[in-house]
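Visitor: Pasting the sequence and the predicted coordinates here, then a few questions.
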Amino acid sequence: MKAIPQAIPEVLLLEPRVFGDERGFFYESFNHRQFEEAVGRSVSFVQDNHSRSVKNVLRGLHYQVQQPQGKLVRVVYGEVFDVAVDIRRSSSTFGQWVGAILSAENKHQLWVPEGFAHGFFVLSETAEFLYKTTNYYAPEYERSIIWNDQDLVIEWPVDVTPSLSVKDSAGSAFRDAEVFG
């Protein structure tokens, strides 16, 4: 596995070593020892999630103000544009974002540590998105920042109005959001 720090260095793009031939392919999608070496700390995952979305769905930008979740995300079918936003007020990269194309074809994963808001936009006809989390889902602590926030200026590859959930449509502005210290 190759770990590539992004513009926000705590966010890592992980490229697995893929073995393939005319019969198909094989790769380790997760190796705990290698993952911890890449992130430089001990990490325990407690929950795996799987979502399926159709083209032009935008999910996010989600986070939990208590029980924050680190997320290791990947796509097993289709393609998405995945985004992590630093919402740690004490961070030198507070309010900055990074984005990456994750797809079944490229098999890349993104490590989004605790203290980040996360979202993705579906580029393919459908996409299946898997993610491991470091803490349990706690709906009472979940918050959402609006996807097109004027202060964050995320460069989503969107040329249509994205399909949003009611919750995501009502996301708060970044300047009004509850963030981490």
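Guide: Yes, it's here. This structure is a prediction, so every number in the text was calculated from the model and none was measured.
Visitor: Please make it C-alpha for all contacts and neighbour counts, starting now.
Guide: Will do.
Visitor: Tell me how many other residues surround the nearest residue to residue 170 once chain neighbours are set aside.
Guide: With Cα to Cα, 6 or more residues apart in numbering as the measure, residue 146 is the residue that lies nearest to residue 170, at 7.0 Å, once sequence neighbours are left out. Neighbours of residue 146 under the rule other Cα atoms under 10 Å: 19.
Visitor: wouldn't residue 146 be in contact with residue 173 here?
Guide: Yes - in terms of Cα atoms under 8 Å, residue 146 counts as a neighbour of residue 173; the distance is 5.9 Å.
Visitor: chain center to the lengthiest helix in the chain, what's the gap?
Guide: If you go by DSSP state H, the chain has its longest helix at helix 32-39. Computed by Cα atoms, centre = their mean, to the nearest Å, the separation of helix 32-39 from the middle of its chain amounts to 18 Å.
Visitor: Second structure for comparison follows:
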Amino acid sequence: MNIQETKLSGCYIIEPKVFGDERGYFFESFNKKQFEEVTGLSVDFVQDNQSSSRYGVLRGLHLQYGDAAQAKLVRVLSGEVLDVAVDLRPESETYGQHVAVKLTAENRKQLFIPRGFAHGFVVVSEQAEFFYKCDNFYNPKAEGGVIYNDQSLNIDWGIPEEDMIISEKDQQLPTFSSFEKIYSAL
């Protein structure tokens, strides 16, 4: 398995070694020991989630605060998404910066997103099955996020905005500057 740190400290792209033959393929999607050796991070996943979405669905940018913060390991089981992680750790050198990675069923790439990051994705194929592991349980009282089209973040989602399908809840998320004020008050 190849583990590469992105430009954001603690955020990693993981590419498994795939073994294929006439029967199909096999790969190890996660190896805790190898992950910890390469990254120096200890992670214990406690919850798995999966979603199915059609072209244009944008989910995000979400995070959990405080004791409910979550690290995530995300991947696509079918289809293709543009996955985005935004560093919201005020003490970080890359605070307010983001990384965007194309995750597909074919490339089998995964993105490890540490605690303190907002996360979102948009489906760029006809349909996509999205799977992720979390190192903490979901807590609706600790939900937060940043609006997907915040101008200061300047995220290129890779599809026209008129094609985006966004929940009413996600359309009400605060701007990055408003989030900073909310977060500093916690």
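Guide: Arrived safely. Computed from a prediction, not measured in an experiment: that's the story for all the values here.
Visitor: in which helix or strand would I find the most centrally placed residue in the second structure?
Guide: In the second structure, the residue lying closest to the centroid (Cα atoms, centre = their mean) is residue 119, at 4.2 Å. Element membership for residue 119 of the second structure, per DSSP states H and E: strand 117-123.
Visitor: next structured bit after that strand?
Guide: For strand 117-123 of the second structure, the following helix or strand on the C-terminal side (DSSP H and E) is strand 127-134.
Visitor: residues in the second structure matched by stretch 114-129 of the first structure, start to end?
Guide: Here stretch 114-129 of the first structure aligns to the second structure at residues 115-130, judged by TM-score structural alignment.
Visitor: gap between the residue of the second structure most remote from its centre and residue 28 of the second structure?
Guide: Seen from the C-alpha centroid of the second structure, the residue lying at the greatest distance (Cα atoms, centre = their mean) is residue 22, 33.0 Å away. Distance from residue 22 of the second structure to residue 28 of the second structure, counting by Cα to Cα, to the nearest Å: 19 Å.
Visitor: One more: residue 118 of the second structure?
Guide: Distance of residue 118 of the second structure to residue 28 of the second structure, given as Cα to Cα: 26 Å.
Visitor: next one: residue 77 of the second structure
Guide: 14 Å.
Visitor: go on, residue 5 of the second structure?
Guide: In this view, residue 5 of the second structure and residue 28 of the second structure are 19 Å apart by Cα to Cα.
Visitor: Neighbour count: the two, which is higher?
Guide: Set residue 5 of the second structure next to residue 28 and count neighbours by other Cα under 10 Å: residue 5 wins out with 15 against 11.
Visitor: which residues touch that one?
Guide: Residues in contact with residue 5 of the second structure (Cα atoms under 8 Å, 6 or more residues apart in numbering) are 11-13.
Visitor: Recalculate using a threshold of 6 Å.
Guide: Shown in contact with residue 5 of the second structure (Cα atoms under 6 Å, 6 or more residues apart in numbering): 11-12.
Visitor: Can you find the partner of it in the first structure?
Guide: So, by TM-score structural alignment, residue 5 of the second structure is matched to residue 5.
Visitor: tally of neighbours for the residue lying closest to residue 89 of the first structure once chain neighbours are set aside?
Guide: Leaving aside its sequence neighbours, residue 89 of the first structure sits nearest to residue 181 (Cα to Cα, 6+ apart; 5.1 Å). The number of residues packed near residue 181 of the first structure is 9, by other Cα under 10 Å.
Visitor: just residue 48 of the first structure next, same as before
Guide: Neighbour count for residue 48 of the first structure, taken as other Cα under 10 Å: 14.
Visitor: Kindly report the same for residue 140 of the first structure.
Guide: Residue 140 of the first structure is flanked by 9 other residues according to other Cα under 10 Å.
Visitor: Quick check: residue 68 of the first structure touching residue 113?
Guide: No - assessed by Cα atoms under 6 Å, residue 68 of the first structure is found out of contact with residue 113, at 9.0 Å.
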